[in-house]
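> pasting the structure only:
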């Protein structure tokens, strides 16, 4: 009763603020505290590049164990937005971008860099289409909030999503799960760990995920939003005498028929989404993503009081998007093609001293390189014989018809980032600690290549006056250079004060300078227009409290971000692609809080919420896609709802040697805009997504059966909205509808 009274008294406060380190369920990792069986548990994280418990880490973060993710049906980073109140993932055209605390980069082109990068086992990949790949055999996912540029890679002005997979252990174990649900959903994964000796272990894991399209369409394609994903990973680990070597190889294959897009008249009021209007499909689409990645890490602790770590990796992907332009404005034999083939390398060397005295220091060097080849354009399959009258060939070198693109973009993009960094933590007393760090980054980005227009009348039937009759479109330039280059360097830093007045209580205050590199616009049909770096000064105070014998965790934070040179998208002409430009200043003010409790032996409760107030600065005029200057001063930042909250309740019922568990959870979000222009039609209405599940498992473990319903109320929740001035439409895409099924898992 005493715990219940405290929960009732604090839950109202927690609902008004949001969360840090969340673990609604016990972790199955060895990193939990000894109180896990009778408390809410604590999870070992590496948010500061060293192992600490989440509750003792002076960073705002949410943590989800592999068991948490499996029980919640989270298979990808995109799915995280359904349970994390501080995170939104917007998905469009098989690409996605992440917003944390309202901060995101919406540029998903070959030139874009995310404000919230994703690191898989410490390896950074820039491309937005890789975010949608499935996660499996995961130890935990850490969502770090606020600038992380001192210790955690590059461009992370909004935060970082860190995915940590299970590594080989020096014991034999096997785990597997199989799930079947509506939309003919099949999701199977397995992992085998073999300890071949006391020093050498192997681990192999894989996943197969397939489901039919979530949305029915009228037209050529009968459904969309389907997925067919396969992946396998093999790892090896050798550890002896202070030396630890880990190597991993993974191969991915993802195939979809594109995403269902609801189109409405450009600028018209937002239609009702209950029920959804018909999805029309005039353009069959297919996207294929194939990838290979190698990761490695070598550490050595036999240097006296020093530890040395080198981690690196290689990643090669190929992304293909094919769209048959069969709509009324295009000839039947026209296709839009987009192929990208990025190759990425990561290297980092870190050295640190053992935490034996008052001073702990870690320092290192980081290098990131990416070489990306892009070939895209409108492809004319009818160019196999004589050209039709009225559609003359205006590009003489193509007389042999060897080049069959109407419009073609052929670019090579190179990115290189180097950085040195260091951070020191010094114990001023047994309770008070000072933390200070700095990073200096050198960024280089270049693009070479051009865009070519071969058949002005045939290629892209869009002129300043709309869709003309064949042969009447005004001439376009034949070749445009897409060359561009940017080079800059910036320092970032961190200062923090951490106070631990007693065991289980942390109070911290910190200041971070964040930086996101500049670049140039991605419109290959005009000269490259550069934009500058984005800078953020972030101030945060917070407290993390473990109370009542670890039966209650109560965490709060307040933060203020001040942005200069905010990078936003705007257009330069009515028919041009949208580019990225510096639009001025912006600020973010927020509160967060979390309540995580074990009310009774088999009763768990959590509430995790975020309150945001975001706005652009004064005198900010930008040009929209209709070539009009618009004042966005004081507008709300995109992807920044004022209030979000996730909540969950789990009740276990003992049945002899088994435990029957019932779980209800959900996420509420107030309305928010997808655009800096704050247009009512490009806005997500407020929503609540609820989920239910029931499971049974033996007390000794070994297997588990679960039945689930996700999105119980079948809400049509927007995942993305935009104004498409080239297509004269407002476009809408949606999160998955109601899904249900059963899942069985075993481990031994």
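Yes, it's here. Since this is a predicted model, take the numbers as computed values, not measurements.
> For the rest of this, base every contact and every neighbour count on C-alpha atoms.
OK.
> just the helices in the stretch 51-200 of the chain please.
Along the stretch 51-200 of the chain, counting by DSSP state H, counting those that start in this stretch, helices occupy 66-72, 77-80.
> Now tabulate the ones you listed in a markdown table and tack on distance to residue 526 and mean neighbour count.
Formatted as a markdown table, the helices of the stretch 51-200 of the chain follow (distance: least, CA to CA, whole Å; neighbours: other CA atoms under 10 Å):
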| stretch | distance to residue 526 | mean neighbour count |
| --- | --- | --- |
| helix 66-72 | 45 | 20 |
| helix 77-80 | 33 | 21 |
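> looking at the ones you listed, which is closest to residue 246?
Among the helices of the stretch 51-200 of the chain, the nearest to residue 246 by CA to CA is helix 66-72 (20.3 Å).
> Provide the contact partners of that closest one at residue level.
23, 24, 25, 27, 28, 75, 137, 138, 139, 140, 141 (CA atoms under 8 Å, 6 or more residues apart in numbering).
> let's bring in a second model and compare:
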């Protein structure tokens, strides 16, 4: 097989190296008289070289993010091989090493802990907020249950914003490319004497829609605002942040920021296939799954509709393109006081987010949103100390989240003859209150200068409460916000707690080598779904060992190797069985996940840097009794009324889990003498095939692909400005990022969404 050959060849190359060119943030090649600094991270709540941290971690610098055009969470994935980030219209999905959350459920959390300067962010829609003016991003792979708590079963992603500097400084950049893409970003540092500094920064991002739909939507009054638009998947985002750094006393440091960002976008419409029109159960590729039940119950196990879709040009739903408007305001602060024997640190954040609009859904629905709000606050108090060979930290964490949704699934075609109003099929209102309390501690003790033991424990308590209201089916309602008394009110409550722990040994035979091994546990809280049913927490016991090595002249080259084995229990997965109830969450049973990751940076010369990464992942369900959503010929065109069949999906691959991910990059600096320098960069990433659903349907499979980025940048000798031209995704591959088979009501359809196409342009930057 062609791709098997590629895997073998690239795997051999990966023995030389690994570390996603931009992901592990290799030092850019530089002139002979420049040194390559250590990459400093705070993954363990203290500043230390990334090569001394016994965690598989990728670090992406702010300069790399800007040069790669990373302005949102979704685009971070292209510079971090183990991180998979996709978007389903307005929801962001994150997975690390094959573990993630595919749900929109108000009472379900993400499996990856995401923090911005210590502020914990949990909701998929909020993860779409602009990511700008960053110092770096840290992607921690594997459970981080001791220091980061529950909801870090897969790992953690830390966004660290740029802090105010000591001198007056101005920096900024603006780029323009195809699809009328404009990205502008900048900031100003203003010193406040000896006491600190202030920084204000901002960003603006825009591009035309990546998808063209040739058809014209229906012209009912409620959708005339679309004005016949044929493009979707655009970007129109801006944000501003003010940051303050104060050092009023020796040992006391205060960092505070306020941030506001807004999105006003047209979500990408979904491509779809009407399975009834395609012949239903008699169509090629359908498999019967209910042979004992009268009639025929089938699923599209081996259909081949996806291959016929033009991924940039397809019909929109009859309700046209949607719209999404979101505003988010956040306040963050960190106060640290070093009083000698220890440092006491408080980190807190408060955020309010609201969004409105609607998503058009295939074939002719709209999901309205008359105001969804999320209010969160997080607080952590931590004490760190070090004495001789003993390092320790302990503290407490509190998180509170208040959510509310107001909108429903609407059809313009259900109503009296000749109607122009339409009806709501379901209209849920789900105010949900979630709280988390935890206490943690971690300590390290050096038996010798070379051998250190580490241990940690965390206790977590989760509570959730809600009353799920639903107006149900409302005939001839019109496309309006519903008020009054809902027809259904279901009070719900969940409470659970968990102890997670970490134990390991670190061995440093010399200053350039770290060998580590550890066992750790992770935990994601349980909750309840739209049907009112509760689901259990999911947990992970992880075994990991690794090597971090600096070698070569002045130890400028690195080679990192990690192997891991996960024993996952009670994985939470969602399936749409009924369009009135919505998605239901089930505990999938158990899964085994194991893999190997290698990464290397080789400085071939003072002006040449080679980077490469190799990730192999085996992620399969051991036991998983799942419910099928079936097309039922007993109830033609009314599959939702049939009994969903059950099946054991043992052996199926986890979603968003490519077995092989390879990255290879090369930087070369052309020294132009007094005229400056020219830096050429090339980076290519390969992903083997993966599924977007746990059923492993053929039409939910993304085949293996490669994407390549090229750029060349000129900077004068003083380095005060730069001009870059770039091309990203040269192959113009638009990978599958969302897929779902829906058998609900009168519709049996397959829907898909795809990634960004080839983009190119130029970027001008300044730094004074």
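That came through fine. The structure displayed is predicted, hence computed values, not measured ones.
> Mind telling me the TM-score for this superposition?
Overlay of the two chains. TM-score (TM-score structural alignment, normalised by the length of structure 1): 0.88; 696 aligned residues with a CA RMSD of 2.9 Å.
> among the contacts of helix 66-72 of structure 1, which two are most distant?
Largest pairwise distance in these, by CA to CA, is 19.0 Å, between 24 and 137.
> what lines up against residue 745 of structure 1 once you look at structure 2?
Taking TM-score structural alignment, residue 745 of structure 1 has residue 765 as its aligned residue in structure 2.
> Counterpart of residue 429 of structure 1 over in structure 2?
Match for residue 429 of structure 1 (TM-score structural alignment): residue 448.
> Spell out for me which residue occupies the centre of structure 2.
The structure's structure 2 has its C-alpha centroid closest to residue 94; by CA atoms, centre = their mean the separation is 3.2 Å.
> and whatever residue of structure 1 lines up with that residue, what does it touch?
Structural alignment (TM-score structural alignment) places residue 94 of structure 2 against residue 98 in structure 1. When contacts are counted by CA under 8 Å, 6+ apart, residue 98 of structure 1 touches 87, 88, 89, 90, 104, 105, 114, 115, 116, 117.
> got JSON lines for the residues you listed, with distance to residue 668 of structure 1 and neighbour count too?
JSON lines is the format used below for the contacts of residue 98 of structure 1 (distance: CA to CA, whole Å; neighbours: other CA atoms under 10 Å):
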{"residue": "87", "distance to residue 668 of structure 1": "12", "neighbour count": "27"}
{"residue": "88", "distance to residue 668 of structure 1": "12", "neighbour count": "27"}
{"residue": "89", "distance to residue 668 of structure 1": "15", "neighbour count": "20"}
{"residue": "90", "distance to residue 668 of structure 1": "16", "neighbour count": "22"}
{"residue": "104", "distance to residue 668 of structure 1": "20", "neighbour count": "29"}
{"residue": "105", "distance to residue 668 of structure 1": "23", "neighbour count": "23"}
{"residue": "114", "distance to residue 668 of structure 1": "25", "neighbour count": "28"}
{"residue": "115", "distance to residue 668 of structure 1": "24", "neighbour count": "28"}
{"residue": "116", "distance to residue 668 of structure 1": "22", "neighbour count": "29"}
{"residue": "117", "distance to residue 668 of structure 1": "24", "neighbour count": "29"}
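> just the buried members of the contacts of helix 66-72 of structure 1?
23, 24, 25, 27, 75, 137, 138, 139, 140, 141 (16 or more other CA atoms under 10 Å).
> Just the ones in strands from the residues you listed, please.
For these, the ones inside strands are 138, 139, 140, 141, with DSSP state E as the criterion.
> Please give me every residue in contact with the counterpart of the last one in structure 2.
Going back to what we said before, that points to residue 141 of structure 1. Counting by TM-score structural alignment, residue 141 of structure 1 lines up with residue 137 in structure 2. Shown in contact with residue 137 of structure 2 (CA under 8 Å, 6+ apart): 59, 60, 61, 62, 157, 158, 159, 160.
> The fourth one matches what in structure 1?
Taking TM-score structural alignment, the alignment pairs residue 62 of structure 2 with residue 66 from structure 1.
> What count of nearby residues applies to the aligned residue in structure 1 for residue 628 of structure 2?
Under the alignment (TM-score structural alignment), residue 628 of structure 2 pairs with residue 624 of structure 1. By other CA atoms under 10 Å, the residues close to residue 624 of structure 1 number 20.
> Looks like residue 624 of structure 1 contacts residue 575 (just checking).
No: in this structure, residue 624 of structure 1 is not within contact of residue 575 by CA atoms under 8 Å, at 11.2 Å.
> about what we covered before: okay, and the match of residue 429 of structure 1 sits in which element?
Remark: residue 448 of structure 2 resides in no helix or strand, with elements defined by DSSP states H and E.
> likewise the one 10 residues further on?
Taking DSSP H and E as the definition, one finds residue 458 of structure 2 inside strand 451-470.
> The helix or strand following that strand: average distance to aligned residues in structure 1?
As assigned by DSSP H and E, the chain's next helix or strand after strand 451-470 of structure 2 is strand 488-510. Averaged over the aligned pairs, strand 488-510 of structure 2 sits 0.9 Å from structure 1 after superposition, using mean CA distance after the TM-score superposition for structure 1.
> Could you identify the longest helix within structure 2?
Looking across structure 2 with DSSP state H, the single longest helix is helix 2-14.
> circling back: would CSV of the contacts of helix 66-72 of structure 1 with distance to residue 48 of structure 1 be doable?
As requested, those are exported to CSV (distance: CA to CA, whole Å):
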residue, distance to residue 48 of structure 1
23, 18
24, 22
25, 23
27, 20
28, 22
75, 25
137, 23
138, 19
139, 17
140, 15
141, 14
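> Among these, which one lies nearest to residue 284 of structure 1?
Of all the contacts of helix 66-72 of structure 1, residue 284 of structure 1 sits closest to residue 75, with 26.2 Å by CA to CA.
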